[in-house]
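*Asks:* A predicted structure for the sequence below; I have some questions about it.
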Amino acid sequence: MQDIINPNENLIIPEWINETYFEHVLAKDEPNYVKVLSFCPVAAIPPGENFTSAMLRVYFELEMNDGSIKTTTYILKTMLPKDKGGDEIAEFGLFPKEMMMYNTFLPAFETLYKEAGEDIKLAPKCLHTDESDGCINFIFEDLAIKKFRNVDRTKGLDLEHMICALQKLAEFHAAGSTYLDHNFSFPSEFDEGFVTHRGKKFHFEGYAKKEKSFKNSIATWGLPDTDEYIKNFPSVEQYWAQCLSSMEVDPEEFNTLTHGDFWSSNLMCNYKPSGSINQLILVDFQICKWGSPAIDLLFFLSLSAANDIRIKKFDYFVRIYWDRLIECLKLLKYKKKLPKLRDIHGSMYKKNNSFYAFFALFNHLPLILFPSEKNSNLHELMGDSEEAERLRQRIASNPALCDVLKDTYPFFYNRGLFNFEDYEKEP
């Protein structure tokens, strides 16, 4: 078998992940194989790349019926152990939602494009899903075989990657909105995203643990009005009010099925010999939510662009997205009123969507810009130990994070997205 690299030696492989579990997938995907010669599961990604699931790459060496030997790989996605953050994640219903996406909605979206004469691929092929003892599992094609790879999350996306990603996002959104034209509604599970009513304890505890380190970070940005940012930082009550506001959807606006967790590690690319992008595909559909496209735009633009274009090209990126969105809505014969560019811009500054800018900078960006280390996992980040607090302080004091926040935080602050008193109840 080929040399196998394990990017996370600390990942514990559950005993049930064995060659027997893959028999039905191999029978369908490799009908000419005779027997399994070797089987080796390893981590698919380094620590810090995914905090809500375990991702494995499974290597097979197969004897084929013509006597040849074939090596193939699959990606297996499964739930975290209960004592390693699995219990907290299970409260958000992420895996049942993703199962619906891969079994029903993503195939339907791609069919819409095929019926319109376009072969547009949105997601990797899901070969199998199952649920056993409360654990949901997925087996995917391994996109690495087709030379797909992730970008370096710590560097951000250059202009070419940003444009391709926003165009793919627009294709996904156009299909979601058109699908609703034909099918009236999505299941109630898609009324919630990162915020759920039952997740209040998780948000409160997470906020309390990270507030101190984030405020300490503000003091290092070198801005003349540091005290103002710290003084106006939200209380936990204001933060939760903003969370709840994010669940509101204006039915008069253009809405769609959002990805919900759209950032650089949730897309993969392969490349032409020249080095330019050949294909871009989306992954990880656990947080999808019905709502404004502002959800994905605020999240993605806050987190994923390289620092030299993050603010400079912000409005241009919205334009790139909108151009492709309108093109796809027309292609799919969307029945309702097409959104104007000013509508998309306006939605990004509305009170109910502002959560996605603050949550991106407060919760995700510190982790995205922090280099991988073995303790980069949800269990450690949410811990109460002194070691966990030191980890949070290291993450928040990362010079790369401060370099981004000193520009991006004031950008949103000065546009009113971080006016947290707006969420207080009228006396």
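*Replies:* Perfect, I can see it now. Numbering: from 1, shown residues only.
*Asks:* can we go C-alpha only for contacts and neighbour counts from here?
*Replies:* Noted.
*Asks:* Show me which residues of the helix or strand where H345 lies are buried.
*Replies:* The secondary structure element spanning H345 is helix 341-347 (assigned by DSSP states H and E). Residues 344-345, 347 are the ones in helix 341-347 that count as buried (16 or more other C-alpha atoms under 10 Å).
*Asks:* Likewise for stretch 199-218?
*Replies:* Residues 202-203, 207, 209-211, 213-215, 217-218 are the ones in stretch 199-218 that count as buried (16+ other C-alpha under 10 Å).
*Asks:* re earlier: in CSV, list the buried residues of helix 341-347 along with distance to L391.
*Replies:* Formatted as CSV, these follow (distance: C-alpha to C-alpha, whole Å):
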residue, distance to L391
I344, 38
H345, 37
S347, 36
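*Asks:* now, which of the residues you listed sits nearest L37?
*Replies:* L37 has its nearest neighbour among the buried residues of helix 341-347 in I344, at 54.3 Å by C-alpha to C-alpha.
*Asks:* hold the first one in mind and look at this next one:
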Amino acid sequence: MLPNWLTEEYIQKALRSFYKDEQLRVLKLWAKPATEKGENFIGVMTRIYVEFEPRDGSVEKKSYILKQAVPSDAPQARIFAEYDVYNRELEMYDVVLPKMSQILEEAGFTDKLMAKAIIVDHSRTIMILEDLAPLRYTNADRVKQLDLTHTKLVLDMLAKFHAAAIILNQREPDLLSHNYASHFFSREKEGYEEVFIGLFRAFIRYVKTKPNLSSRYAAKLEDIVTNLMDYAGRSVDVEEKDLQTLVHGDCWTTNVMYQYDDEGNPTTVLPIDFQFSTWTSPAVDLHYFFSTSLKTDVKELETELVQYHYYALKRTLEALNFKGVFPSLFEYQLQFERRRFLSVVIANTFQPIMVYEGCEDPEFVNLYQDTPEGVKFQDSMYENEEIQRRIDTILPILDAKGFLDAHSMLPNWLTEEYLQPRLRTYYNDDRLKVLKIWSKAATGKGENFVGIMTRIYVNYQLGDGSVQEKSYIVKQALPEDVPQAEVFFEYELYTREMDMYEFVLPKMQKLLHEAGISGRLTADAITVDREHSTMILEDLAPLKYVNADRVKLLDLPHTKLTLEMLAKFHAAGAVLKQRHPELLTKCFYTHFFSRDKKGYTEVYTGMFRAFLRFVNGQPNLKKSYGDKLAKLSSHIMEYGARVFDVEENELQTLIHGDCWTTNVMFHYDAEGSPQSVVAIDFQLGSCTSPAVDLHYFLTTSLREEFKDRESELVVYHYNALKRNLEKLSYTGLIPSLQEYQVQFERRRFMSLLANLFKPIMIYNGSEETSDFSSLYKETPEGIRYQNAVYDSDVVLRNTTNLLALLDSKKLLDIQK
């Protein structure tokens, strides 16, 4: 059973090094299998026993685990070699896990993160590890699966694992970049495609045997098969703003081992088997673990368990002095929800294998190949009544969430042939050839009510023969049958933004460049397609532009950078209006409160009712402001229109119109300080006073503790605007600072209107909506969502302070 190279001399040298004892002498060596047939398809596990004499002359007997690659003639060997699973695990035990353990130990964490490696032999692709069994580590029952206590211990362990990897990547960014990019669903690899497609077809075959399931789901599942790997790959993809870490990649009941106290309660847990560790979102580990290892009653607590892991991860990172941006709970839940498709695959294909109790031959190829032996084994996996009950439960949930609907995120007209001439024009390369396009959603559910954002990835070959891969953002108008689409078309939001990217922004950027004013305003437009109401834009994420935290809002450095960017935008807009007025077509003179349009009246009056309901739910606020606000409600659209009105002697320019935390992206230096900022989303650009942008931005995006710096920030923007206007040789009248402050004060009512959106912008709870009408309609779903966004101490404090200020300025009274 021992390989012929594993001699007493070999093990003696390894043990001398591990125990730091050059006098240690191996007396005897023998072995037996460490796993049964079918328990481990990836490697050969052997428990070796060693009798040895250390320097003190005593005799000890210890066991160790020898872990080897499967023989090269095994059917699965080719697949594992393609995914480099063995070298990955060798490096994990040799380099990565020891460094992660050290990071945790430095912060006072004492739990083991790994079995110690006696030797990692890269030349033979083997490891000899400490045997955890004598330390009283055992596996829980893979068939009975895990109760809540076992589950929470694993989540605590994963939180430490994920946190330590994040810190390690900050300290040594090159260490995890080369060996941990591939995973089961990697698009550039093919080996596991046959496995997953075969497993999924076995699952469909089972569904078709159940009439109640077959009629509802079989056709949908068949439609998924051809895109299965791409859909699953999207679940592992990460965006720049996602929290990213090294995940275990194969965390399920058999790959964690527990220690128990004398009463049989689990006290500690330790992970094993790291062949599939991957750099991605920690949510990938959560979906895999939840889909394979939890008892039914524990699985029902999924939302609570995601929250449990989130707070454990947050605490651990704080203990490790993490300096990066940590997501809000809501953002973390969105990361988890975006990867829900993993549960379609893992719960319905892997879980039946993991809890299998049958007697059919568990050869690796029988898991997925359509041979008589394979079909017999696959069908027997689904005879488990608990698996059947779980499938009965999970399919309706996944269907309700839309995860059984096979759809390409690419519109059918967006082909290689469509994109190639547009990229040739943009890159000025007539020989450029598009090789492949794929996609994933660029925004999550409820993140963008105005349009559809898709991140596309393009492989293309340049004229010089080199091959590149780049990502772009496809921004499309909503389908006409979406309820809010009628409103957006009335206000020409899509036409306006296409005009901005095709004509206005390039001209503004050129004006700034010619005046020697540095810095970009936004992303480049690759193409603007009015036939399809679509734009393809440069992706800013690879350029290291990211959003700041919309919940924490902006500090002074972020705020001042944004004000400088707005000053350039406003200055260029004013000069553009002088020199090229033809570019600012009719749509740029409409806004939310345009008197000749009605679509947004229902939106704002509905949101104001929700605001009034919140105010009346607070006794102190109701007493002071309830009646005034009730009288004001029928006037808000007219007062909003007055905010946008400009007089002859006022500075008028093109404003952004929707400038808040999520519509600006920052570039940071190595220390995490913001260095530059660009704006995105220009559907609401209009010609009015720049003070409208200032009120909207400062109300929605400035941290509470800096609100008393408002006057200083208005001066800051004014000075930057004046400098830029002078550099651009603006020939109009530049207002004095006092006149500018009067313009700003005259539009103070805008802060109340912007404040209607702020609770939604900073909402961090679990109540979700993808229905735009939930923001303002008094349906049960709408009222529930509106009440949820106002259920916040921050919102209460902001509202209390804002209403007191507006009341002191008589802006809550009916105006003439």
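*Replies:* Cool, the structure landed. This structure is a prediction, so every number in the text was calculated from the model and none was measured.
*Asks:* TM-score of the superposition?
*Replies:* Here the superposed chains carry a TM-score of 0.88, computed using TM-score structural alignment, normalised by the length of the first structure; 408 aligned residues with a C-alpha RMSD of 2.4 Å.
*Asks:* Show me what the helix holding H345 of the first structure is packed up against.
*Replies:* Using 3 or more C-alpha pairs under 8 Å, 6 or more residues apart in numbering; DSSP states H and E, the elements in contact with helix 341-347 of the first structure are helix 314-331.
*Asks:* which helix in the first structure runs the most residues?
*Replies:* In terms of residue count, the longest helix belonging to the first structure (DSSP state H) is helix 159-183.
*Asks:* Can you give me the stretch of the second structure that that one aligns onto?
*Replies:* Using TM-score structural alignment, helix 159-183 of the first structure lines up with residues 148-172 of the second structure.
*Asks:* Which secondary structure state does the residue nearest the centre of the second structure sit in?
*Replies:* The structure's the second structure has its C-alpha centroid closest to D242; by C-alpha atoms, centre = their mean the separation is 3.7 Å. Following DSSP: H, G, I helix; E, B strand; the rest coil, the label given to D242 of the second structure is coil.
*Asks:* so it makes contact with Q335?
*Replies:* Yes: look at D242 of the second structure against Q335 with C-alpha atoms under 8 Å: they come within range, at 7.1 Å.
*Asks:* what is in contact with those two at once?
*Replies:* Common neighbours of D242 of the second structure and Q335, counting by C-alpha atoms under 8 Å, 6 or more residues apart in numbering, are S281.
*Asks:* sec struct for A115 of the second structure, please.
*Replies:* With three-state DSSP as the basis, A115 of the second structure sits in coil.
*Asks:* Please enumerate the helices of the stretch 251-400 of the second structure.
*Replies:* Listed in chain order, the helices found in the stretch 251-400 of the second structure under DSSP state H, counting those that start in this stretch are 282-293, 296-299, 302-319, 329-338, 341-345, 351-354, 372-381, 385-400.
*Asks:* got a markdown table for those helices, with distance to Q76 of the second structure too?
*Replies:* Listed next are those as a markdown table, based on distance: least, C-alpha to C-alpha, whole Å:
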| stretch | distance to Q76 of the second structure |
| --- | --- |
| helix 282-293 | 22 |
| helix 296-299 | 32 |
| helix 302-319 | 34 |
| helix 329-338 | 31 |
| helix 341-345 | 20 |
| helix 351-354 | 16 |
| helix 372-381 | 15 |
| helix 385-400 | 26 |
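*Asks:* looking at these, which is buried most?
*Replies:* helix 282-293 (a mean of 24; mean count of other C-alpha atoms under 10 Å).
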